[in-house]
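Chemist: The following comprises the amino acid sequence and a computationally predicted model.
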Amino acid sequence: MTHNSSRFDGKTALITGGTSGMGLATAHRLIAEGAEVVVTGRDKTRLDAAVAELGERAYGIAGDVTDLGDLDTMVAVVADRFGRLDVVFANAGIGSFQPIDQVTGALFDDVIGANVKAAFFTIQKALPLLPDHAAIVINASFGLHRGVPGTALYSASKAAVHNLTRTLAAELAPRRIRVNSVSPGYIDTPAFRAELSEEAQQGAAGLSPAGRVGTSEDVAAAAAFLASGDATYINGHDLRVDGGLTAVDAAALL
């Protein structure tokens, strides 16, 4: 995959949940294109390993993005070290899949906290550091475009963050701050491999017209595009990175 090595020269990006999967791949992509990147994560050991892998233009801040005190600390550290943020990728979140009758109040709070509250307050807290014409990208999911049994809570949380995308695109328009989301389909991440059997992973590949599951790098390329100057006329949009999963009936292609 080719990179434009200068799209993010002189820019600083914040990526929440940047220690693995799509967040880590996006950090690699932005650094390859010239950015300095701040990554966050709850696990200090994993965070240190990610920063070591990313190299000298990466900086890690440990903390829980569902904790407003931790978010305040993270933003204060970014302000002190970098002074500004040009890109925010609100990527942190969790998957949770069960029938509606198995959703407890505690589970509801956990999923909404990780997927909605964290994105909302990450952006709110980061806003004072964003100059005019900055870019925000939120990680949503193909689930907001398709009804899948056993995903009511998760899909509702991701529909909420895309509605946040559209609302903030309007609210921040006077500052020309663009807000978009990406909706990954089935993506080969550590969580994907941990949650699905080998058979289920192969089945997921067969559901996409692309004939495969996506890679974290596929999502990173989309997030980098939306955050870049190449997307200055794209705002309030959800970019599906799903190999055609939600647009094309794969069975009809057989």
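Modeler: Ah, there it is. If you're wondering where the values come from, they're calculated on a predicted model, not measured in any experiment.

Chemist: going forward, measure contacts and count neighbours with C-alpha atoms only.
Modeler: OK.

Chemist: residues near P149, how many?
Modeler: For P149, the neighbour count with other CA atoms under 10 Å is 10.

Chemist: Over to D80?
Modeler: Counted with other CA under 10 Å, D80 comes out at 10.

Chemist: Let me see the contact set for L54.
Modeler: 27-28, 31 (CA atoms under 8 Å, 6 or more residues apart in numbering).

Chemist: Over to D67?
Modeler: Contacts for D67 (CA under 8 Å, 6+ apart) come out as A118.

Chemist: can you give me the helices for the stretch 151-254 of the chain?
Modeler: Assigned by DSSP state H, counting those that start in this stretch, the helices in the stretch 151-254 of the chain fall at 152-171, 190-195, 198-207, 216-227.

Chemist: take the one below as the second:
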Amino acid sequence: MMPVAIITGGASGIGLAVAERLLDDGWKVAVIDADGAALIDAEDLLGGEEAVFLSADVTDEDEIAEVFNQAVDTLGPVTALVNAACVKRHARFEETSAELFRQVLEINLVGSFIAAEAALERMGHELAVVNMVSVSALRANSGDTAHGASQAGVKMMTEVMALELAGRGVRVNCVAAAPIETPDVAFGPHGGRQRAWLERTPLSRAPSVREVTAAVAYLLSPEAGSVTGHTLVVDGGFSVSGLLPGD
């Protein structure tokens, strides 16, 4: 039987790339996203009998329950969940309002929690969860008060889930990625914030989409059957770098 993955935030960005990778690897995939236009584009790109495309807000428990039921009815019990739904709002601490802080935590942290609960209730014999986070989950970065707090929360939630759910055949891990270079995000001399990341990255390059999706695919695979509660970092060494040569 083909394994079934649900991907939140799967209609664009890294979520879409993960959906494409898993379909190529022989998975059935349910793509969930709140952006209707992006869902249409994703279906045009990936549509087929092994994929379904469903609209839902990850912060709405009723909507998530409904689309997870639709996914299970169409594809079968959930084998894997990839939480890729995320909002990034860069603002320094004194510029971060309580409203902004709540919005970011609601989508990034509470949304991941709601989706994970829904997947657990609809899992098959085993379940693998991968929560996508930024390297801001691991170290402080200026301008990331809300985003960093949300990502660190997801990382800790991942570890607690791994601890509590292992006896039920559930593995829970994170992939922590640095900003990824894409046609829409440049890392050249005028790349602004992105360029600043590279200046503190030992490998002096941004990770590729393929490298990040390969990390996700590994953590969902049987080869990672003994890996749980782990954060697999794909960042060119950014999270462990201190002063670089020449500083």
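Modeler: Structure's in. What do you need? This structure is a prediction, so every number in the text was calculated from the model and none was measured.

Chemist: Tell me which of the helices of the stretch 151-254 of the first structure sits most buried.
Modeler: Scoring those by mean neighbour count under mean count of other CA atoms under 10 Å gives helix 216-227 as the most buried, with a mean of 22.

Chemist: in the second structure, what residues pair with that one?
Modeler: Counting by TM-score structural alignment, helix 216-227 of the first structure pairs with residues 209-220 of the second structure.

Chemist: now the matching stretch, how far from the centre of its chain.
Modeler: Distance of stretch 209-220 of the second structure from its chain centroid, counting by CA atoms, centre = their mean, to the nearest Å, is 11 Å.

Chemist: How is D48 of the first structure assigned, secondary-structure-wise?
Modeler: Assigned by DSSP: H, G, I helix; E, B strand; the rest coil, the conformation of D48 of the first structure is helix.

Chemist: That one matches what in the second structure?
Modeler: Using TM-score structural alignment, D48 of the first structure sits opposite I40 in the second structure.

Chemist: For A90 of the first structure, see how far away the counterpart of G10 of the second structure in the first structure is.
Modeler: Using TM-score structural alignment, the equivalent of G10 of the second structure in the first structure is G18. G18 of the first structure sits 10 Å away from A90 of the first structure when distances are taken as CA to CA, to the nearest Å.

Chemist: picking up where we left off before, who are the neighbours in contact with the match of G10 of the second structure?
Modeler: 24, 27, 39-41, 47, 50, 91-92.

Chemist: let's see 6 Å
Modeler: Contacts of G18 of the first structure were listed using CA atoms under 6 Å, 6 or more residues apart in numbering, and they are 24, 39-40.

Chemist: Would you mind confirming that V87 of the first structure is in contact with A13?
Modeler: Yes: counting by CA atoms under 6 Å, V87 of the first structure does reach A13; the two are 4.5 Å apart.

Chemist: what residue of the first structure matches up with T96 of the second structure?
Modeler: T96 of the second structure maps onto V103 in the first structure, by TM-score structural alignment.

Chemist: now do P77 of the second structure
Modeler: Per TM-score structural alignment, P77 of the second structure is aligned with R84.

Chemist: mean per-residue distance, the match of helix 216-227 of the first structure to the first structure?
Modeler: Compared with the first structure after fitting, stretch 209-220 of the second structure has a mean deviation of 1.1 Å; criterion: mean CA distance after the TM-score superposition for the first structure.

Chemist: In the second structure, where's the longest strand?
Modeler: Secondary structure of the second structure read by DSSP state E shows that its longest strand is strand 123-134.

Chemist: What range does it cover in the first structure?
Modeler: Using TM-score structural alignment, the residues of the first structure aligned to strand 123-134 of the second structure are 130-141.

Chemist: just to revisit the earlier point, from L14 of the first structure, how far out is the match of P77 of the second structure?
Modeler: In terms of CA to CA, R84 of the first structure sits 10 Å off from L14 of the first structure.

Chemist: So for the two, which sits in the more crowded spot?
Modeler: Under the neighbour definition other CA under 10 Å, R84 of the first structure and L14 were set side by side, and L14 has more, 28 against 19.

Chemist: helix/strand/coil for that one?
Modeler: Using three-state DSSP, the structure places L14 of the first structure in strand.

Chemist: what residues are up against it?
Modeler: 37-39, 88.

Chemist: do that again at 10 Å, thanks
Modeler: The neighbourhood of L14 of the first structure, defined by CA atoms under 10 Å, 6 or more residues apart in numbering, consists of 27, 36-40, 58-60, 74-75, 78, 85-91, 122, 126, 136.

Chemist: which residue lines up with K28 of the second structure in the first structure?
Modeler: Alignment note (TM-score structural alignment): K28 of the second structure maps to E36 of the first structure.

Chemist: That match: what's it in contact with?
Modeler: The neighbours of E36 of the first structure, taking CA under 10 Å, 6+ apart as the test, are 8-14, 27, 30, 56-59, 82, 85.

Chemist: Could you take the helices of the stretch 151-254 of the first structure and lay them out as TSV, with extra columns for distance to S96 of the first structure?
Modeler: Shown next, in TSV, are the helices of the stretch 151-254 of the first structure (distance: least, CA to CA, whole Å):
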stretch	distance to S96 of the first structure
helix 152-171	6
helix 190-195	10
helix 198-207	16
helix 216-227	19
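
Chemist: Lovely, talk soon.
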